[in-house]
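Student: 3D model of this:
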Amino acid sequence: MVPDPVASIIIPSYRGAERLPRLLDSLAAQQDGTPPFEVIVVVDGVDDGSVALLENESRLDLRIIVFPENRGRVGALNAGFEAARGDVLIRCDDDLVVPPDYVAVHVEAHTSSGTVGVVGPTRDIHAPSAYARAYGEDAARKSLAHALSRPPQERWRLWAASCSISRETWESVGHYDDRYQGYGWEDVDYGYRLHAAGIPIEVFEALTAEHHGPARTVGARSVKAFEAGGARSTFRRLHPEASIGDPATGNGVWGLGVRLTAASMRSRRAVERVAGLINRMLPLVPRPVGRKLVALAVEGAGVAGASHSVDEERRAR
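Tutor: Here you go, the predicted structure:
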């Protein structure tokens, strides 16, 4: 007889058949003495073989929720959290590989620290490429160092791919906000709501997971920045009291370059066009030059996405 789960791991998944096996392997390899846990995978509207893969998984106490159509990550997260039976609710993206004490550390944090939000940092894993050498690997190191060094009052901004709350907190704070329809910031929104409710957020280095799904090209990274720029505007509209301003462009020559790049990115297609050009240049230029070019594309796309979102809101009025 399978014991009642102490923890529930909620995994939103879209076209995840290639990513899920690594995550499931790491969950099946949790250390001896791990509290009982269940895994809930929400297949978000496209079955690329994920359902058969999950149905054949016998090592884990696993349940599958299949959406008949794509509802987005917010819908998948909310459905998974609603179905969870555990007292500790762990959100885990399908492109992670977690350490063997992952579940135990999450559970211990909630049993020993009172009401708390728990963040597990992630470390991007890049395959060798011109983009990885010029930008991706350096950005991954900086991102992890940033997560581990944030002061308590800023940790809500880290709420993302690997995190947990108690069932009591979920019932108090509520669902992820479905007004975030594109990429990004639904997590930051939830972290802010925890922060606004007075719930401290702790970052546990022991929970650091490998992230095998980072952007692999300048185009993919820039499109994410463009969409996240739009979602940032949604956050600012919903939480005007939060300490989030417009994306910074910097001063001097660099700031001018970012603003000019943003001006050339009026749409997602324009972002892809500019980023594609830079991606083709990377093997031909020295690494420091390549890093600057990618940074221009990413920062410019973020500014352009925020501006595009504001313009759309004005037209809709």
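
Student: all contacts plus neighbour counts: C-alpha atoms, from now on.
Tutor: Will do.

Student: for L60, see how far away P214 is.
Tutor: 26 Å (C-alpha to C-alpha, to the nearest Å).

Student: hmm, C92 is touching C163, no?
Tutor: Yes: the pair C92 / C163 is scored as a contact, 6.9 Å apart, by C-alpha atoms under 8 Å.

Student: and the helices in this structure?
Tutor: Per DSSP state H, the chain has helices spanning 20-28, 50-55, 72-83, 102-112, 130-131, 137-149, 167-173, 186-196, 218-238, 252-263, 268-281, 287-316. These are given in chain order.

Student: make CSV out of these and add distance to V118 and mean neighbour count.
Tutor: Formatted as CSV, the entries for the helices of the chain read as follows, by distance: least, C-alpha to C-alpha, whole Å; neighbours: other C-alpha atoms under 10 Å:
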stretch, distance to V118, mean neighbour count
helix 20-28, 18, 18
helix 50-55, 27, 16
helix 72-83, 16, 20
helix 102-112, 7, 18
helix 130-131, 32, 23
helix 137-149, 12, 15
helix 167-173, 12, 15
helix 186-196, 10, 21
helix 218-238, 21, 22
helix 252-263, 35, 17
helix 268-281, 34, 18
helix 287-316, 27, 20
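
Student: could the ones you listed go into TSV alongside distance to T34?
Tutor: Below are the helices of the chain laid out as TSV (distance: least, C-alpha to C-alpha, whole Å):
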stretch	distance to T34
helix 20-28	11
helix 50-55	22
helix 72-83	21
helix 102-112	5
helix 130-131	39
helix 137-149	25
helix 167-173	19
helix 186-196	27
helix 218-238	36
helix 252-263	48
helix 268-281	44
helix 287-316	41
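
Student: another sequence for comparison is provided below:
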Amino acid sequence: MELAYSIAVVIPTYNRKNLLQLLLDQLGRQETGPFSLEIVVIVDGSTDGTLDLLCERYPTVHVVVGSGNWWFTKSVNEGIRYVRHHLTSSHILIMNDDSYVDPDYLRKLVAAHQRGGEGGILGSLSVTYEQPARITFGGTRQTIRWSMQTINYLEPFEPYEPGRYSGLHPTECLNGRGTLVPVPVFDRIGLLDERRFPQYGSDDDLALTAKAAGVPVLISWDAVVYDRVSLTAAGTAYLKPPFAIFIKSFFNLYSINSIHKTIHFYRKHGLPVLWPLSVGLFVVATFRAYLWKYRRLNTAQ
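Tutor: Now for the predicted structure:
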């Protein structure tokens, strides 16, 4: 079998040794296909024995050690830099350390990428690991530039029914979990924007930047990544955090609700004159989600 894809899986991690081990074992049990696999784990300040685990149980995994203050985006970028300098991989797959994938995941992802055009970026359907399974991200039909609101294909947290969702779909946003990128795309548009988006937002920024440069951006509903949504940022509306934590999340540079991140994102991709309005709408929508939209949603495992 011709190996058309040499994939480097880039996985940032911080103090999630047990979950990382599960993901590495899942990647090791993937069904065969027209691809080879290398794994690069970026350990940014972990103190839970992650480095010992990788050394003892996964000697073929490439390890990059961070300063402890890299956060998600710089960790991903350092993983990409490692791949470009030390490996010969044709594609990079960005994964979260707490994700779960079925044995046919990579085979389906590569098949979808081949159908969609080998020069584009491909994302994966995101589904909750917690039961009952719900869809967390299935791509966006459109981004309304004046308000920076997105129109989703699928309603967030609608029940996931295996076999019901299929096919390739253009998207203007990505969520970073299971994103396959040809290495030449980074030569064309640069790496993720770690200055503006150190923790959240760099995945959506990657999608919009690539699209503006003429790079196709698609999402596959056949390739599924299961997310542990209960482990996401503490201020996230659907986790229903205490109100004080929710408020503080707007002023935390590394929060999903970060005003700093949102201002940078809307100034970069929205309409120049209207970005303050867009930020205001974001705050209103986030409060609405917290106070009403997700109040009855059970995200516990």
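
Student: what is the burial count for G198 of structure 1?
Tutor: 11 (other C-alpha atoms under 10 Å).

Student: any idea what it aligns with in structure 2?
Tutor: Under the alignment by TM-score structural alignment, G198 of structure 1 pairs with G214 in structure 2.

Student: cool, G219 of structure 1 as well?
Tutor: In structure 2, the residue paired with G219 of structure 1 according to TM-score structural alignment is P241.

Student: report the central residue of structure 2.
Tutor: Relative to the mean C-alpha position of structure 2, the nearest C-alpha, by C-alpha atoms, centre = their mean, is the one of G176, at 1.5 Å.

Student: in structure 1, what residue corresponds to it?
Tutor: G176 of structure 2 maps onto A160 in structure 1, with residues paired by TM-score structural alignment.

Student: what's the spacing between its match and L260 of structure 1?
Tutor: Using C-alpha to C-alpha, one gets 31 Å for the distance from A160 of structure 1 to L260 of structure 1.

Student: got it, and G229 of structure 1?
Tutor: The gap separating G229 of structure 1 from L260 of structure 1 is 16 Å, by C-alpha to C-alpha.

Student: same thing with A275 of structure 1?
Tutor: In this structure, A275 of structure 1 and L260 of structure 1 are 14 Å apart, going by C-alpha to C-alpha.

Student: tell me which residues touch the match of G198 of structure 1, please.
Tutor: When contacts are counted by C-alpha atoms under 8 Å, 6 or more residues apart in numbering, G214 of structure 2 is found next to no other residue.

Student: how much space between it and G178 of structure 2?
Tutor: Summarising the geometry, the distance separating G214 of structure 2 from G178 of structure 2, computed by C-alpha to C-alpha, is 21 Å.

Student: my guess is V98 of structure 1 meets T208, correct?
Tutor: Yes: with contact taken as C-alpha under 8 Å, V98 of structure 1 and T208 are classed as touching, separated by 7.2 Å.

Student: who has more neighbours, these two?
Tutor: Neighbours around V98 of structure 1 and T208, counted as other C-alpha under 10 Å, are more numerous at V98. The numbers are 25 against 21.

Student: and the more buried one? What does it align with in structure 2?
Tutor: When structure 2 is aligned by TM-score structural alignment, the residue opposite V98 of structure 1 is V101.

Student: correct me if wrong: that match contacts D25.
Tutor: No: using C-alpha under 8 Å, V101 of structure 2 and D25 do not qualify as a contacting pair, with a distance of 10.1 Å.

Student: need the contact list for the closest residue in space to the match of V98 of structure 1 that isn't next to it in sequence.
Tutor: Distances taken as C-alpha to C-alpha, 6 or more residues apart in numbering put V225 closest to V101 of structure 2, at 5.4 Å, once the chain neighbours are dropped. Taking C-alpha under 8 Å, 6+ apart as the contact definition, V225 of structure 2 lies against S99, Y100, V101, Y105, S124, L125, S126, V127, R177, G178.

Student: again, only using 10 Å
Tutor: Taking C-alpha atoms under 10 Å, 6 or more residues apart in numbering, we find V225 of structure 2 in contact with 95-96, 99-102, 105, 123-129, 177-178.
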